[in-house]
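> based on what follows, work out the 3D shape:
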Amino acid sequence: MRVVLSTWGGRGDVEPMAALAVRLRERGVQVRLCAPPDEDIARRLAAVGVPLVPYGPSARASASKALPPTESARPPAGEVVARVSAEIAASQRRVLPEAAEGCDALVATGVPAALGGARSVAEKLGVPWVHVTFQQLTLPSPHRAPLAYPGQSYPPGITDVPTLWKLHDRYLNELFGEAINATRAALGLPPAEDVTSFLFGGRNWLASDPVLDPWQGSAEVDVVQTGAWFVPDDRPLPDDLRAFLDAGEPPVYVGFGSMPMKAAADLPRAVVEAVRAHGRRMVLLRGWAGLSAVDDRDDCFVVGEVNHQALFGRVAAVVHHGGAGTTATAARAGRPQVLVPQGADQPYWAGRVAELGIGAAHDGPVPTARSLASALETALAPETAERAAALAGRVRTDGAATAADLVVEQLG
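Next comes the predicted model:
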């Protein structure tokens, strides 16, 4: 059996697909992953032996263009998304049909332009396909409001959920319809009239943990919740990092992954001062935000690529941007969290962590030393740590294996 996986986005969009690829290979399936051409993504996939077919613009460069140094230099968010969507779609329709030729199934996630292109290629080739999401907010539901895409806002005072979904669907058509239908036209397929039903009207897999993200939908949407997808990671921590961890009390981890972060120039000092306000040492992930030590004191250790599964088990708290994967990994490790959401689904995860009592949601995307220290006070409280440790045993770890079985049984 041959399966092609497709995504476009940052590390959080790629890592779970790598987890599925690893589990599929264990079942004798030939698999390749179409993803952005970023060097960190290529290195990570090579480390787990997953063949990469690169396409589209760099995810990191695209994020940086969307967040230039000054507010006045930033183009409208919707304009940026539409432009990047067109670039993604144009590259994907050159690469994916050839990559998927002769495959038995296609599993896709990522931004709507890439998702629509993958669904169109599957249609052209006549192979089954599945849409994967790592949180439920993009899936139509009568029980909650939809996710707001960049540049989208709802009229004040409108809280009726069906009305909000109608506005959401209209905006998706305006934002992504042109890119998706350009791909369909190039493949000789008729246009998709409605983006939402086109993307989510078939088979959907919700690759999130049922405790952290309990599905709230209806029978009208075909959804199977598998649990979150983790790459088995047995990489040892670097010797110097282990020595730092062994030299004192568990530190606070701070990392914002593939988020450039607003006001990033002031961010390292704010982070360091906030952690020091609690008398804690810290491990900083350099990441796209460029975190770094601000002086020569020995309470700060800066890392690049590192095994989060091993590291999170040795820290006092995890401060991060609120990506689905990082939230689930910290919960699995039983560590309290502080989420500093930047957008998309991240405010949702921040709210869930706060509701479950396993951490704190930072108020706003730009942390100061004072605001971050205040959030850390909640996360470092003994009762928060107790709740986080208790919840860890309820987080599923077999999501990728479950999904791999579904691929073989339902699509093979």
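> can we go C-alpha only for contacts and neighbour counts from here?
Will do.
> how about the helices in the stretch 101-250 of the chain?
112-125, 161-186, 195-200, 239-246 (DSSP state H, counting those that start in this stretch).
> so for R83, which of those sits nearest?
With C-alpha to C-alpha as the criterion, R83 lies closest to helix 161-186 of those, at 9.1 Å.
> who are the packing partners of that closest one?
Under the contact criterion of 3 or more C-alpha pairs under 8 Å, 6 or more residues apart in numbering; DSSP states H and E, helix 161-186 touches helix 77-100, helix 112-125, helix 195-200.
> give me the number of residues near A186?
Around A186 there are 12 other residues, counting by other C-alpha atoms under 10 Å.
> chain neighbours aside, what residue packs nearest to it?
Once flanking residues are discounted, A186 sits nearest to R93: 7.7 Å by C-alpha to C-alpha, 6 or more residues apart in numbering.
> quick one: that neighbour and T183 touch, right?
Yes: in this structure, R93 is within contact of T183 by C-alpha atoms under 8 Å, at 6.0 Å.
> hey, what's in contact with both of the two?
Listed as contacting both R93 and T183 by C-alpha atoms under 8 Å, 6 or more residues apart in numbering are G117.
> and these two? Which one has more around it.
Taking neighbours as other C-alpha under 10 Å, R93 and T183 compare with T183 leading, 26 against 23.
> quick check: that one vs A86, distance?
10 Å (C-alpha to C-alpha, to the nearest Å).
> over to G323?
On the measure of C-alpha to C-alpha, G323 and A86 end up 25 Å apart.
> which residues of the stretch 1-150 of the chain fall in strands?
Counting by DSSP state E, counting those that start in this stretch, residue ranges of the strands within the stretch 1-150 of the chain are 2-6, 30-35, 52-54, 105-108, 129-133.
> I'd like the structure of this one too, to check against the first:
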Amino acid sequence: MAHIVAVTLGTRGDVVPFVALGQALREAGHRATIATHGSLRALVEPAGLGFAALPVEFGADPRTLTSARFARALAGRWLDVGRAVATASADADLLLLGAMGWLGYHVAQARGVPSMGAFLQPLEPTRAFPPALLTTRSLGGWGNLTAARALRLLGQAPFARQTAALRRELGLPRLGPAATFRRMDAERWPVLHGFSPAVVPAPADWPAYRPMTGYWWPPVGGELSPRLQRFLDDGEPPVFVGFGSLAAPGLDRVVDEALARLGRRAVIQGGAAGLATDRRDVLVVGDEPHTALFPRVRAVVHHAGAGTTAAALRAGVPAVCVPFAADQPFWAGRVAALGAGPPPLPGRGLTADRLAGAIESAGGYRAGAAAIARRLATEDGTGQALAEITRRLPVP
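Just a heads-up that it's a prediction; the model follows:
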């Protein structure tokens, strides 16, 4: 039995796919531990997985999860995070590293055990498209590749000093960011991409050891709350509106006005945006399982986070994407390109008229949404990822 330690930071959507992998590893006879924020413990332990808390939280303001705010929040505790990863992986046989868990690469080197990436966004440089965290406008093949490489290096700058301190504590020689990436490439360091090639066509210049496995779906399950179940049973399928951990000034007002103009039944998830209304045909809910809810709605309005985008595509319902930052514009663009929803509505400058119009037009994208759902139903991303992971475990 091997012990696999997965390291991931971010939001709920950055943890749930790793829980799916952890459960698959456990069913295969291995032991899995997920190292992440202490506030997300409840996602991990009920699944029967080991949990290790990392000493960093991003607070109630989701704006800390974007660009420079994210880097500053995380960089301030980076050395402590590295120490916690080292402690959690004391007896690990392999480290599985999310996009913001790459500090574990240095820990694995010190421990003398293998590591591999497990990314939920297309972060590896490619000529096929521009960096997902930078722009959705192609810069040309050479420009896309160069920009992604530059962004990758620039992203290490806030962490370089504390990474160097961690390497000293681990007894490792100095290795700067550029040298680290050169070493990874020379080692053919594997990266699993937890999304579907049906959604993001696999770039021809990505090597075979960095495959797209398909999505890592959580096990089907989770019951809707009784009040939501009653609401769904009592009328026509509603529109769902939710923005997860994202908040923006005035977003609640725009949503309320748009739904009032439509006059349709709706379910809105309060979330960090504080969505609320006193209209009788709208139900305000907290966390509800997307796997059970989305197939029962007429359209999903969301911020195009990777996890919510995947859940809506899997459900086969049209999506109205309102992206704000980070990888959200990328996923919103993919939804539109697949014909699974109307063109994205950028969060900045969003109006009630535009939102209402997009929701009204969503029905015209039902065939495209159903088509991609049928393709996703044929994939076993978790199974493929499990095979890739176990293939790289040390031989007993």
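> how close are the two chains, by TM-score?
Overlay of the two chains. TM-score (TM-score structural alignment, normalised by the length of structure 2): 0.89; 386 aligned residues with a C-alpha RMSD of 2.6 Å.
> quick revisit: give me whichever of the helices of the stretch 101-250 of structure 1 is most buried.
helix 112-125 (a mean of 25; mean count of other C-alpha atoms under 10 Å).
> mind checking how far that one is from the chain centre?
Offset of helix 112-125 of structure 1 from its chain centre (C-alpha atoms, centre = their mean, to the nearest Å): 20 Å.
> so what does L125 of structure 1 match up with in structure 2?
L125 of structure 1 maps onto R111 of structure 2 when the alignment is built from TM-score structural alignment.
> tell me who's in contact with its match.
Applying C-alpha under 8 Å, 6+ apart, the residues near R111 of structure 2 are A90.
> distance of it relative to F181 of structure 2?
19 Å.
> about what we covered before: got a list of what whichever residue in structure 2 pairs up with the residue nearest to A186 of structure 1 touches?
Under the alignment (TM-score structural alignment), R93 of structure 1 maps onto G82 of structure 2. G82 of structure 2 is in contact with 103-104, 107, 166, counting by C-alpha under 8 Å, 6+ apart.
> ok, the residue mapped onto A150 of structure 2 from structure 1 - contacts?
When structure 1 is aligned by TM-score structural alignment, the residue opposite A150 of structure 2 is L167. Listed by C-alpha under 8 Å, 6+ apart, the contact set of L167 of structure 1 reads Y154.
> also A400 of structure 1?
16, 19-20, 23, 226-230.
> ditto for T277 of structure 2
Here T277 of structure 2 is in contact with 256, 284 (C-alpha under 8 Å, 6+ apart).
> against I268 of structure 2, how distant is it?
For T277 of structure 2, the distance to I268 of structure 2 - C-alpha to C-alpha - is 9 Å.
> so what sits against both of these two?
With C-alpha under 8 Å, 6+ apart, T277 of structure 2 and I268 have common neighbours V284.
> how about the nearest residue to the equivalent of A73 of structure 2 over in structure 1, chain neighbours excluded?
By TM-score structural alignment, A73 of structure 2 lines up with V84 in structure 1. Nearest residue to V84 of structure 1, sequence neighbours excluded (C-alpha to C-alpha, 6+ apart): S62, at 7.1 Å.
> what's the answer for A52 of structure 2, then?
A52 of structure 2 sits nearest to A35 (C-alpha to C-alpha, 6+ apart), 4.5 Å away.
> which residues does that neighbour contact?
By C-alpha under 8 Å, 6+ apart, the contact list for A35 of structure 2 reads 5-8, 51-54, 85, 88.
> closest to L95 of structure 2 out of these?
V5 (5.0 Å).
> that closest one: neighbour count?
28.
> hmm, it is touching D91, no?
No: using C-alpha under 8 Å, V5 of structure 2 is not in contact with D91, being 9.3 Å away.
> can you redo the helices of the stretch 101-250 of structure 1 as CSV with distance to H278 of structure 1?
Converted to CSV, the helices of the stretch 101-250 of structure 1 look like this (distance: least, C-alpha to C-alpha, whole Å):
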stretch, distance to H278 of structure 1
helix 112-125, 42
helix 161-186, 42
helix 195-200, 46
helix 239-246, 17
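> so whatever residue of structure 1 lines up with I372 of structure 2 is in which element?
Using TM-score structural alignment, the partner of I372 of structure 2 in structure 1 is L391. Per DSSP states H and E, L391 of structure 1 falls inside helix 382-392.
> what does that helix contact?
Counting by C-alpha under 8 Å, 6+ apart, 331-336, 357-359, 378-379 sit against helix 382-392 of structure 1.
> can you list which of these are found in strands?
If you go by DSSP state E, the contacts of helix 382-392 of structure 1 have G359 in strands.
> go through the contacts of helix 382-392 of structure 1 and flag which are in helices.
331-333, 378-379 (DSSP state H).
> quick one on the thing from earlier: just give me the neighbour total for the match of A73 of structure 2.
With other C-alpha under 10 Å as criterion, V84 of structure 1 counts 20.
> surely it and A63 touch.
No: using C-alpha under 8 Å, V84 of structure 1 is not in contact with A63, being 9.6 Å away.
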